[in-house]
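Asker: Test case, fold it:
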Amino acid sequence: MKIGIGLPNQVRDVRPTVIPAWASQAEAAGFSTLGTVGRIAYPGVMDTVALAAAAGATSTIGLISNVLLATVWPPVLLAKELAGIDGVSGGRLTLGVGIGGRPDDFVADGAGPKGLGKRMDHDLEVYRDIWNSKPVGGGDNPAVPAGTREIPLLFGGFAPAALARMARWGEGYVGGSIPPEMVAGAFDGARAAWTEAGREGSPRLVAIAYYAFGDPDKGRGNVHDYYSNMGEQAGFIASTVRTSADEVKEVAKAFEALGADELIFNPATDDPDEITRLADVIL
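Answerer: Reported below is the predicted structural model:
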């Protein structure tokens, strides 16, 4: 199982200058992938911006959004922006997407928090058209350079429709920020949907876990703050922040037993020392 690390782009009031240096340090430490978390109505750095900064600051480490709220974006603009990030990185981007659910994230005119499944299905068609250089805007010009590839897709969510969408469009599934025993059913569902769709092999399975070594209380507070609109669920998610070497090793062992291909540890603070602390424990 590969071990990745998140960028702290959605820690409240993150220092944006930390992000490129964080990416470079994580690559040097030997992590497999850099991940982002996405929201609009929160005082962080947009996941596309964080991924672009990471792409420019690194040369080999993978990049993944886990997950980007695709439905809050106009699809042509998002597809073009993602193609640029992937191109700058040399083809290292994997797009993890979800439909979103917090009403305050839907700030684009005409793209409110309704009909999200249908919107996602439409947007996926648009992404494919853009990445395959079909003209946009009623003229003859494509939005992306020649040679642009179709970016690999991962999908989050628990509904049967989300799993079916994953099996049709994606290469795998991203689990939620919950304990392994609660992700197990979703992983099984992803495998079943994959088989039912007639796909060969198995879906790529990516897991997520929060951690905070240097200041556990601050880390748990930051995670609680990020999920505060979810009521009691925010406290539960905050309680799962791993704060010791034993807890980090234990969750890694549990996700590996579930068949996860990669586990990405999301930082709960923007302290760059957390990169070395995690690397010393798990790499």
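Asker: Could you use CA atoms for every contact and neighbour count after this?
Answerer: Will do.
Asker: Show me the residue at the heart of the protein, geometrically.
Answerer: Central residue of the chain (C-alpha atoms, centre = their mean): Asn66, 1.0 Å from the mean position.
Asker: quick one: that one and Arg39 touch, right?
Answerer: No: in this structure Asn66 lies outside contact range of Arg39 using C-alpha atoms under 8 Å: 11.1 Å.
Asker: what sits in contact with each of the two?
Answerer: Contact criterion C-alpha atoms under 8 Å, 6 or more residues apart in numbering; residues shared by Asn66 and Arg39: none found.
Asker: about what we covered before: identify the residues contacting the residue nearest to the centre of the chain.
Answerer: Applying C-alpha under 8 Å, 6+ apart to Asn66 gives the contacts 35-38, 95-97, 156, 174.
Asker: Could you export those residues as TSV, including distance to Phe236 and secondary structure?
Answerer: Output for the contacts of Asn66, formatted as TSV (distance: C-alpha to C-alpha, whole Å; DSSP: H, G, I helix; E, B strand; the rest coil):
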residue	distance to Phe236	secondary structure
Gly35	22	strand
Thr36	21	strand
Val37	18	coil
Gly38	20	coil
Leu95	27	strand
Gly96	24	strand
Val97	23	strand
Gly156	19	coil
Val174	19	strand
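Asker: Looking at those residues, which one is closest to Ile19?
Answerer: Nearest to Ile19 among the contacts of Asn66, counting by C-alpha to C-alpha, is Thr36 at 10.7 Å.
Asker: residues in contact with the spatially closest residue to that closest one that is not a sequence neighbour?
Answerer: Using C-alpha to C-alpha, 6 or more residues apart in numbering and skipping the chain neighbours, the partner closest in space to Thr36 is Ser65 (4.9 Å). If a contact means C-alpha under 8 Å, 6+ apart, then Ser65 has 35-38, 47, 51, 94-97 as its contacts.
Asker: try 6 Å
Answerer: When the contact criterion is C-alpha atoms under 6 Å, 6 or more residues apart in numbering, the partners of Ser65 are 35-36, 95-96.
Asker: ok, how many other residues are close to the closest residue to Thr71 other than its chain neighbours?
Answerer: Nearest non-adjacent residue to Thr71, counting by C-alpha to C-alpha, 6+ apart: Ile99, 5.6 Å away. Ile99: 22 surrounding residues under other C-alpha atoms under 10 Å.
Asker: what's the spacing between Ile99 and Glu196?
Answerer: Distance, Ile99 to Glu196, by C-alpha to C-alpha, to the nearest Å: 22 Å.
Asker: likewise Ala234?
Answerer: Using C-alpha to C-alpha, which is the criterion applied here, Ala234 is 34 Å from Glu196.
Asker: If you count surrounding residues, which of the two has more?
Answerer: More neighbours surround Ala234 than the other of Ala234 and Glu196, with 18 against 11 (other C-alpha under 10 Å).
Asker: Sequence B follows; please return its structure for comparison with A:
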Amino acid sequence: MPGDRIIFGAAAIPEPDRDWLAAVERLPVESIWQGGHVLPPGPTGEAITRLALMTAWTERVRVGAAVLLLPLYPPVVVAKQLADLDSRSGGRLTVGVGVGGEFRHEFDAVGVPLAERGPRTDEAMWILRTLWGGGPASHHGAFFSFEDVELRPVCPPAEPGPRMRPGGPPLVVSGRRERAMRRAAHLGDGWLPYLVSPEAYARSVRTIEEEAGAAGRDLAGFEWMMYLYCSIRRDGDRARDDVARFLGSAYGDKPRDMLDRIAPAGTPDQVAARLQAYVDAGVRHFVISPAAHDDTLEVVRLAAEEVLPRLSVPASVG
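Answerer: I've put the predicted structure just below:
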């Protein structure tokens, strides 16, 4: 079952910025996240490039990919890149994994059939863990094969210095469908859905727990996370306008009542009430993604300083 501590992370929207990251590190925020596409429709960053910037420009927080579209990448190459980043950052990396698919041209351009993105992701997760396990490794799967290779993460020069954690960084699974829940239950170190209601999150918790139980897997240490688009302002109407402008057209001009179920907006009191419903459903680590085109630091600051203290784990858990 989910644990007894609630923590907040933040998404570096729209791009990682050194001053923004420094300001967020001074807040009660424990992680910072960014993802990215290989061939996005606009001039926005790619996930591993953004991770490199964020690990270099931060000192304290965990740094996460939300998300890395794993089927677009050769898994042996990405295993080395992520191992080096985890080592250089002192073991601060977490990798959110997704299958993508919204931009078919990305898959066509890298020679990956769209229909194979799920099984390729599963196999790639096994490969990452195999290579991060240390020592010579072999793998012969449906899509990838190698024999007796060894991945050696970069060793920072300082002694004693930071190193990649034994077994590599955690892999948390993103998505909304049951296939993603099954992937989290069997292969993931956590669950990181997005654009779901508290009721849908509670159903996902049950599905993952049932799937893991049937497989004989103990979910001790599993992270129950939520990537949450939201806006928090002193002026609640401004916050709701933020979300409508930021998400409405991008997700099919959804009506405001539907957006409110999946992307809370309002004053700190109003948003805290909405987030408490997610906590009751099982969320313990929120990644606050400002659904706003300006003043995103204010959204994160109000979340960390005024929303987080209002949340509490249900008394039956602990």
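Asker: TM-score them against each other, please.
Answerer: The TM-score (TM-score structural alignment, normalised by the length of structure 1) is 0.82; 274 aligned residues with a C-alpha RMSD of 3.0 Å.
Asker: sorry, back to before: then the residue nearest to the centre of structure 1 would be within a helix, right?
Answerer: No: the assignment for Asn66 of structure 1 by DSSP: H, G, I helix; E, B strand; the rest coil gives strand, which leaves it out of any helix.
Asker: Aligned to Ala185 of structure 2, what sits in structure 1?
Answerer: With the correspondence set by TM-score structural alignment, Ala185 of structure 2 lines up against Ala167 in structure 1.
Asker: make that Val205 of structure 2, sorry
Answerer: Checking TM-score structural alignment: Val205 of structure 2 goes with Phe187.
Asker: Just give me the neighbour total for its match.
Answerer: Residue crowding around Phe187 of structure 1 was assessed by other C-alpha under 10 Å; the count is 26.
Asker: How about Asn222 of structure 1?
Answerer: Using other C-alpha under 10 Å, Asn222 of structure 1 has 19 neighbouring residues.
Asker: roughly how far apart are it and Tyr210 of structure 1?
Answerer: 11 Å.
Asker: Please report how far Asp108 of structure 2 lies from Val78 of structure 2.
Answerer: Taking C-alpha to C-alpha as the measure, Asp108 of structure 2 and Val78 of structure 2 are separated by 19 Å.
Asker: what about those two, which has more around it?
Answerer: Summary of the neighbour comparison: Asp108 of structure 2 and Val78, criterion other C-alpha under 10 Å, with Val78 having more neighbours (16 against 12).
Asker: what helix or strand is the more buried one on?
Answerer: Element membership for Val78 of structure 2, per DSSP states H and E: helix 75-88.
Asker: Go ahead and name everything in contact with that helix.
Answerer: 93, 124, 128, 153-154, 162-164.
Asker: Which two among those residues are spaced furthest apart?
Answerer: Across the contacts of helix 75-88 of structure 2, the longest distance by C-alpha to C-alpha is 25.6 Å; it joins Ala124 and Pro162.
Asker: Roughly how far does the residue lying closest to Ala186 of structure 1 once chain neighbours are set aside sit from Val281 of structure 1?
Answerer: Taking C-alpha to C-alpha, 6+ apart as the measure, Ala186 of structure 1 lies nearest to Phe158, with 6.4 Å between them; neighbours along the chain are not counted. Separation of Phe158 of structure 1 from Val281 of structure 1 (C-alpha to C-alpha): 31 Å.
Asker: Those two - which one has more neighbours?
Answerer: A side-by-side neighbour count of Phe158 of structure 1 and Val281, using other C-alpha under 10 Å, places Phe158 first with 16 against 12.
Asker: How about the secondary structure of that one?
Answerer: Going by three-state DSSP, the secondary structure assigned to Phe158 of structure 1 is coil.
Asker: ditto for Gly91 of structure 2
Answerer: Gly91 of structure 2 is classified as coil under three-state DSSP.
Asker: Verify the stated contact: it with Met164.
Answerer: Yes: shown here, Gly91 of structure 2 and Met164 form a contact pair, counting by C-alpha atoms under 6 Å, at 5.3 Å.
Asker: neighbours of the nearest residue to Ser89 of structure 1 once chain neighbours are set aside, just the number please.
Answerer: Using C-alpha to C-alpha, 6+ apart and skipping residues adjacent in sequence, the residue nearest Ser89 of structure 1 is Ala55, 4.7 Å away. Ala55 of structure 1 is surrounded by 27 other residues when neighbours are defined as other C-alpha under 10 Å.
Asker: residue boundaries of the helices in structure 1?
Answerer: In structure 1, helices defined by DSSP state H lie at 18-29, 47-57, 75-89, 116-131, 160-169, 180-196, 216-226, 232-239, 245-257, 273-282, listed in chain order.
Asker: In structure 2, point out the residues matching the second one.
Answerer: The aligned range for helix 47-57 of structure 1 in structure 2 is 47-57, by TM-score structural alignment.
Asker: Counting neighbours, show which residues of that stretch come out buried.
Answerer: By neighbour count with 16 or more other C-alpha atoms under 10 Å, stretch 47-57 of structure 2 contains the buried residues 47-48, 50-52, 54-55, 57.
Asker: could you redo the residues you listed as a markdown table and give each row distance to Ala263 of structure 2?
Answerer: Output for those, formatted as a markdown table (distance: C-alpha to C-alpha, whole Å):
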| residue | distance to Ala263 of structure 2 |
| --- | --- |
| Ala47 | 23 |
| Ile48 | 26 |
| Arg50 | 24 |
| Leu51 | 25 |
| Ala52 | 28 |
| Met54 | 25 |
| Thr55 | 28 |
| Trp57 | 29 |
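Asker: Counting neighbours, which of the contacts of helix 75-88 of structure 2 comes out on top?
Answerer: Per-residue neighbour counts (other C-alpha under 10 Å) across these peak at Leu93, which has 30 neighbours.
Asker: Can you give me the distance of it to Gln34 of structure 2?
Answerer: Applying C-alpha to C-alpha, one obtains 12 Å for the distance of Leu93 of structure 2 from Gln34 of structure 2.
Asker: With Pro136 of structure 2 instead?
Answerer: If you go by C-alpha to C-alpha, the gap between Pro136 of structure 2 and Gln34 of structure 2 works out to 32 Å.
Asker: So for the two, which residue has more residues nearby?
Answerer: Legend: neighbour count by other C-alpha under 10 Å for Pro136 of structure 2 and Gln34, higher for Gln34 (27 against 13).
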